[in-house]
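Colleague: structure here, sequence nowhere to be found:
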């Protein structure tokens, strides 16, 4: 047996809708109620345990009564009551507001940009005075029909959508229709309590409203300069009242894109379509999507060329396929030309401008190398050891082969037989490296002012063989491991500071060029000299120590005395201490790279070499010993507890 249908509403004896919440036991005794759907008798269930409701007095099985019909009938009655009893009967519509300046505005090519929508409440009681249930109009029957019995204005159909939406024929009739969705009794209560009806509307002729408005636009800005460079501002916001766009000096082509976006290559193709003799490697048919020139394997062109290289390349050709594609793409967006000067652009000698730019870059790089040499900070890398050129050559001359190749010649003025070394800065693709020559050359491929950054560190410039540098007639010698007998028979010899004579063979080995450096033997005499220097520095000025990833710490405020000590035979060091014995002393111990220091005492190990690289670290014009390649710290744990340098204003 089916469960009886429970309703919140019923019709009373006068066919008025009544809510179960308004019924008490006395009303139930003296009143009769019937179903809005099937018309059969309903009884009011007013129990305390269950929710109050109306239910059919007799079993509805076999009678045409269901919840959908009930909701449909109830909604019609409730909406009619609302119309009849209320002074207002609002419907929410959407109206279009168009800018009143649309005819004169430069943004109005696509008028949808100057249009916005907003809600509009219309009081139907101003236009209609009669609401009828189930009334026919033309060939259709309306759930509710709003009419004006005086003016004869076109009626409005109100359709209740419970399970079946409005038919397409009814929509195509051009009759104004309001379709209200109803799924439950709660939806009907919302209609009762809400100010306006909410639903889908059809065939409502809403007039467009013209009002002054200010709409913000996002535009893209593209500029081509007289230098051949271009600039792109991806998102610049302007408005109807302020259409100012950024202006640049020395521009020959200035465009703004309003309704879309151009890629860089599309901008180039657009400029070409305007008559600009523009060339750029990115739109060449030999340029791939990875930014690599496909001709670089066949001929001497840069692998990843500067875009302006196209003005010099004999193989440059515009990619016509992409040109047609991008030309079609630019036709679909709106472009406003702010400035257009093709004549001035096409009269520019880009060959001269580009060669001048490259010459300035090469000259800058050569100047940096020359300055490093005179500052004794220009080195060549030999395996894991770097060698300072100023230790082997006392003279340097700069020269220019052509506008794409600058060089430095290193030689020893007092030793004319010493083989000179040539260091070139070249622009790849414009200079042929002479690999058949017998000279000792190093070629650095320079792309821009930052090209030397790969070789630059805090100690200067160190050049080593890599993709950016080519070593010609200079090779690293591969050694065979000597036998024990050969090792025992080998005599230790101290080499002079500079090479007396280079090998006469064509290939100059790096180890031959710098063999005095690798074979120089540092004795205790050298250590004594290092300790003398450190002792003078400590007494005359100050010494700073810096642990890894920590701030420099000043030793002078903590310690007031130092003296030489030979703790263990061969391990000479400088003891730095406080005469009041308040602090544990520390020992600065100079050691060779292959020498093991004493580690069981608070020790700062200073790795020394013949070049004196350990002196290059400084802080506030005082010696700085850093933990790392040239310094090691042992049993100095609480370095952070020592007064940091930042807090000592007197040093």
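Modeller: That came in fine, so what should we check first? What you see is a predicted model, and the numbers here were worked out from it, not measured in a lab.
Colleague: from here on, just use CA atoms for contacts and neighbour counts.
Modeller: OK.
Colleague: close enough to count as contact, residue 603 and residue 631?
Modeller: No. If you go by C-alpha atoms under 8 Å, residue 603 and residue 631 don't touch, sitting 10.3 Å apart.
Colleague: between these two, which contacts overlap?
Modeller: When C-alpha atoms under 8 Å, 6 or more residues apart in numbering defines a contact, no residue borders residue 603 and residue 631 alike.
Colleague: tally up the residues packed near residue 168, please.
Modeller: The number of residues packed near residue 168 is 8, by other C-alpha atoms under 10 Å.
Colleague: if you could redo that for residue 540, that was the one I meant.
Modeller: As a burial measure, residue 540 scores 10 neighbours (other C-alpha under 10 Å).
Colleague: same deal with residue 126?
Modeller: Residue 126: 12 surrounding residues under other C-alpha under 10 Å.
Colleague: nearest residue to it in space, ignoring adjacent ones along the chain?
Modeller: residue 88 (7.9 Å; C-alpha to C-alpha, 6 or more residues apart in numbering).
Colleague: can you pull out the strands in the stretch 51-200 of the chain?
Modeller: For the stretch 51-200 of the chain, applying DSSP state E, counting those that start in this stretch gives strands covering 53-56, 90-99, 115-123, 130-137, 140-147, 156-161, 177-181, 196-197, 200-202.
Colleague: okay, now the one to match up with it:
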């Protein structure tokens, strides 16, 4: 025999844990399925429950299915009437355009979870009403977009038919196994991340917006960026884009040219310096720098048994040098690759 945890009170579903002694004394409880009178047992040797006066019983499957529909319906209608969000959590392909205006870069962030208030679109519902050849448990309907419909299906022992799943209609199937699953329907959220909730015929969409400003850490995208200064010196920067932009902004008066997307020039199998030289050649940028010279070397020293590079060394002049010395060096010769 089922010890019922749910009943109707003032025409709304109520869980036995929410019933007070005052409500039991002055109120009337009805069976959610048959509207027959029920009594609330709150004390004694048995676990609190509702009891039929005429001992009507149902299968556990029927009970869970009907109560879940009623609880979901009431939770959703309450959200609409009181302007309380009822959220849908769903996966998207995320693209961040925070720095697009300055860099023309849109960063691909991969799969993320987006949250949407269903009541902003779906402001009506129907329970067990026909739609084409199907009778969904619940239909979420939209006044703004009449063609937009979501089926809410309660699965206790039987899943939706394959014909319904293949119909192309958006379906959210919620598996109900126990009383706790029904209580969770009152949390006002349907999520792809919940194991008891399956989504059918929802398309994975790409959303492009400023995602990084929504996080505490901000933009964490790493990029290879080329900066050419007005004095002929240059840098290949390779760290967080946000930090690079801050550095460029603070030094803007001295900068001649910036390229924010070196990845398209870089080839696998080549070293970093080889790729950088290839980049400069393709862009037609003539730069004289010791590290690009065929005579470049490095002075080294053993520190704690490790070979540490200390400074640049010119093999032709056989002396230490600074990278910028190549600008006016008569012995500068571009590396051969």
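Modeller: That came through fine. Predicted model, so just to flag it, every value in this text is computed and none were measured.
Colleague: residue 566 of structure 1 matches what in structure 2?
Modeller: Counting by TM-score structural alignment, residue 566 of structure 1 lines up with no residue in structure 2.
Colleague: confirm that residue 566 of structure 1 sits in a strand.
Modeller: Yes. Counting by DSSP: H, G, I helix; E, B strand; the rest coil, residue 566 of structure 1 is located in a strand.
Colleague: could you check how far it is from residue 587 of structure 1?
Modeller: Note on residue 566 of structure 1: its distance to residue 587 of structure 1, by C-alpha to C-alpha, to the nearest Å, is 11 Å.
Colleague: between the two, which contacts overlap?
Modeller: residue 573.
Colleague: ok, the two, which is more surrounded?
Modeller: The neighbour comparison of residue 566 of structure 1 against residue 587 (other C-alpha under 10 Å) goes to residue 587, with 23 against 12.
Colleague: please, which helix or strand holds the residue lying closest to residue 603 of structure 1 once chain neighbours are set aside?
Modeller: Excluding the flanking residues, the one nearest residue 603 of structure 1 by C-alpha to C-alpha, 6+ apart is residue 587, at 4.7 Å. If you go by DSSP states H and E, residue 587 of structure 1 is part of strand 586-591.
Colleague: start and end residues in structure 2 for the helix or strand just after that strand, please.
Modeller: Going down the chain from strand 586-591 of structure 1, the next helix or strand is strand 603-607, by DSSP H and E. With TM-score structural alignment applied, strand 603-607 of structure 1 matches no range in structure 2.
Colleague: for strand 603-607 of structure 1, packing partners?
Modeller: With contacts defined as 3 or more C-alpha pairs under 8 Å, 6 or more residues apart in numbering; DSSP states H and E, strand 603-607 of structure 1 has these neighbours: strand 586-591, strand 631-634.
Colleague: what separates residue 94 of structure 2 from residue 101 of structure 2, distance-wise?
Modeller: For residue 94 of structure 2 relative to residue 101 of structure 2 (C-alpha to C-alpha), the value is 18 Å.
Colleague: which one's more surrounded, these two?
Modeller: Neighbour tally, residue 94 of structure 2 and residue 101, criterion other C-alpha under 10 Å: the higher count belongs to residue 94, 21 against 9.
Colleague: in this structure the more buried one contacts residue 106, no?
Modeller: No. Using C-alpha under 8 Å, residue 94 of structure 2 is not in contact with residue 106, being 10.0 Å away.
Colleague: now the helices for the stretch 1-150 of structure 2?
Modeller: Per DSSP state H, counting those that start in this stretch, the stretch 1-150 of structure 2 carries helices over the ranges 21-26, 60-82, 100-103.
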